[in-house]
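> Give me the fold of what follows.
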Amino acid sequence: MIFERDKVLQLCNDWSKNTLMQTLEIEYIDAGEGFLTAKMPVNSRVHQPMGLLHGGATVALAESVGSAASLMFINTEKQEVRGIEISANHLRSKRDGIVYCTAKIIHQGRSIHLWEIKIMDEKDRLISLCKLTNMILPRR
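Sure, this is the predicted structure:
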C-alpha cells in the first residue's frame, strides 16, 4: 500500500466496525512512515475486578494497532495479516482517562513484520511495552 495518512486512518477505523476494536472503543488517530497510533478510553468496560486497566485489554489494543499497522506495507487485495506472537510488559496501572498506543516498525520483511508497541497515558508515561510479530500471508 502506498502511504496516505488519511486513507490509512479511514481504512483502519472502517475495518474496526462490528469488531473487538469497536467494543473497546479503539480509534486510530495518527499514522506516518513506519508508525500507527490509536487511542482507547479507560473505564469500567476495560477494567479488571480491582478497577484497573485489564492487561488483556491492553494486549488487545496493542495487537489491534500492530496488526493494523502492517496494512500500511501490504497490498490488501492480495495479502492479509496474522499476529503470530505478542509479548507485553505492564509497567504502570491506570484507572481512568485515555491510553495512546503507537506501533513502530522494527523489521519489515516480505513475510514477517516485527513491531514495538508502546501504550502511554495522557502525561506521556509508559503504561505497557509490547512486541508483536505479524505474518504476511496470501489472501484467501
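> CA only for contacts and neighbour counts going forward, please
OK.
> can you confirm V8 is in a helix?
Yes - the assignment for V8 by DSSP: H, G, I helix; E, B strand; the rest coil puts it in a helix.
> Identify the residues contacting it.
Residues in contact with V8 (C-alpha atoms under 8 Å, 6 or more residues apart in numbering) are 31, 72.
> Likewise for the one 5 residues further on?
Contact criterion C-alpha under 8 Å, 6+ apart gives 27-28 as the residues in contact with N13.
> what's the helix or strand for it?
For N13, the host element (DSSP states H and E) is helix 5-15.
> quick check: longest helix of the protein.
Ranked by number of residues, the top helix in the chain under DSSP state H is helix 55-70.
> If you compare the directions of that one and helix 5-15, what angle comes out?
130 degrees (axes from the mean of the first three to the mean of the last three C-alpha atoms, to 10 degrees).
> Heading C-terminal from helix 55-70, find the next helix or strand.
Where DSSP H and E defines the elements, the next helix or strand beyond helix 55-70 is strand 79-90.
> Another for comparison:
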Amino acid sequence: MTDTPLPPDPASRSAQHPAAPPISDELREHFAPLLRGTLLERCGIELLTLGPHGGTASMPVAGNTQPAGLLHGGATIALAESIASFAAIVRAREVHGEGAQAVGTSVSALHHRSARSGTVVATCSARHLGRQVASYLVDIHDEAGTLMSTVTVSTQLLPPR
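Purely as a prediction, here's the structure:
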C-alpha cells in the first residue's frame, strides 16, 4: 500500500468526493448545538464535506495525544467513526426520511504510523449502502498526505421513532 497525498486545502478535498458537498453554514448552525459538550467538540473535530456516500473531517493533533506525544489511536478512531456516522445519518434520512438516525455497530482500525503535530484529515468512502446497514472505509492522512490509519465502520440505519 502506498501513501497517497491529499490536496492541501478542504475545497480541493471535496473534489475527491463529488457526492460530499462542503458543509453549508446552515448545516453547521444546525449541528452546533447538537455537538456542544460532545467528544467531537473536545477533540476539535471539524466536518468539511458530507454526503450519504462519505465525506471529510479534520482534527488537530494537539490535545489528542497519548503520553508519548503521538496522536492517540482512540482519537483517530473517534475521528473516523464521527465522519462515517454523520454520512450514515445522511444515508438513513435518504432511505427512511427526516428524523432517521444511524448507530455504529462495528469499528476496526489499522494504524500505519502516527503524528506529533499539525492536523489530520479523515476521508470517508461508502463501501455498502443498504436500507438497514451502511459501511464505510475511512483513511486518515496527515498534512503532508501520508496515510496514518485505515478504519472500517459499520452502521445500522434506524427509521424515525
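> Work out the TM-score between the chains.
The pair, once superposed, lands on a TM-score of 0.87 when counted by TM-score structural alignment, normalised by the length of the first structure; 137 aligned residues with a C-alpha RMSD of 2.2 Å.
> follow-up on the earlier one: can you point out the buried residues in the helix holding N13 of the first structure?
Within helix 5-15 of the first structure, the residues scored as buried using 16 or more other C-alpha atoms under 10 Å are 5, 8-9, 12-13.
> do stretch 106-126 of the first structure as well
106, 112-121, 126.
> Ends of that stretch, what's the gap?
Using C-alpha to C-alpha, to the nearest Å, the end-to-end distance of stretch 106-126 of the first structure comes out at 19 Å.
> In the second structure, what stretch matches that stretch?
Aligned using TM-score structural alignment, stretch 106-126 of the first structure spans residues 127-147 in the second structure.
> dump the residue contacts of A62 of the second structure.
A62 of the second structure neighbours (C-alpha under 8 Å, 6+ apart): 116-118.
> Report the buried members of the residues you listed.
Buried members of the contacts of A62 of the second structure, scored by 16+ other C-alpha under 10 Å, are 116-117.
> Adding secondary structure and distance to A11 of the second structure, write the contacts of A62 of the second structure out as JSON lines.
Converted to JSON lines, the contacts of A62 of the second structure look like this (DSSP: H, G, I helix; E, B strand; the rest coil; distance: C-alpha to C-alpha, whole Å):
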{"residue": "R116", "secondary structure": "coil", "distance to A11 of the second structure": "25"}
{"residue": "S117", "secondary structure": "coil", "distance to A11 of the second structure": "22"}
{"residue": "G118", "secondary structure": "coil", "distance to A11 of the second structure": "18"}
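> is it possible to export the contacts of A62 of the second structure to TSV including distance to L110 of the second structure?
Formatted as TSV, these follow (distance: C-alpha to C-alpha, whole Å):
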residue	distance to L110 of the second structure
R116	18
S117	20
G118	20
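> Of the contacts of A62 of the second structure, just say which sits nearest to R93 of the second structure.
G118 (34.1 Å; C-alpha to C-alpha).
> Residue in the first structure paired with the closest one?
Using TM-score structural alignment, the equivalent of G118 of the second structure in the first structure is G97.
> and I119 of the first structure, what does it touch?
58, 62, 99-102, 126-129.
> which residues does N89 of the first structure contact?
By C-alpha under 8 Å, 6+ apart, the neighbours of N89 of the first structure are 128-130.
> nope, I106 of the first structure is what I meant
Counting by C-alpha under 8 Å, 6+ apart, I106 of the first structure has contacts 113-116.
> That one falls within a strand, correct?
Yes - looking at I106 of the first structure with three-state DSSP, it is inside a strand.
> could you measure it against K39 of the first structure, distance?
Relative to K39 of the first structure, and taking C-alpha to C-alpha, I106 of the first structure is found at 21 Å.
> on that earlier part again, list the contacts for the spatially closest residue to the match of G118 of the second structure that is not a sequence neighbour?
Leaving aside its chain neighbours, G97 of the first structure sits nearest to V42 (5.2 Å; criterion: C-alpha to C-alpha, 6 or more residues apart in numbering). Contacts for V42 of the first structure (C-alpha under 8 Å, 6+ apart) come out as 53, 94-99.
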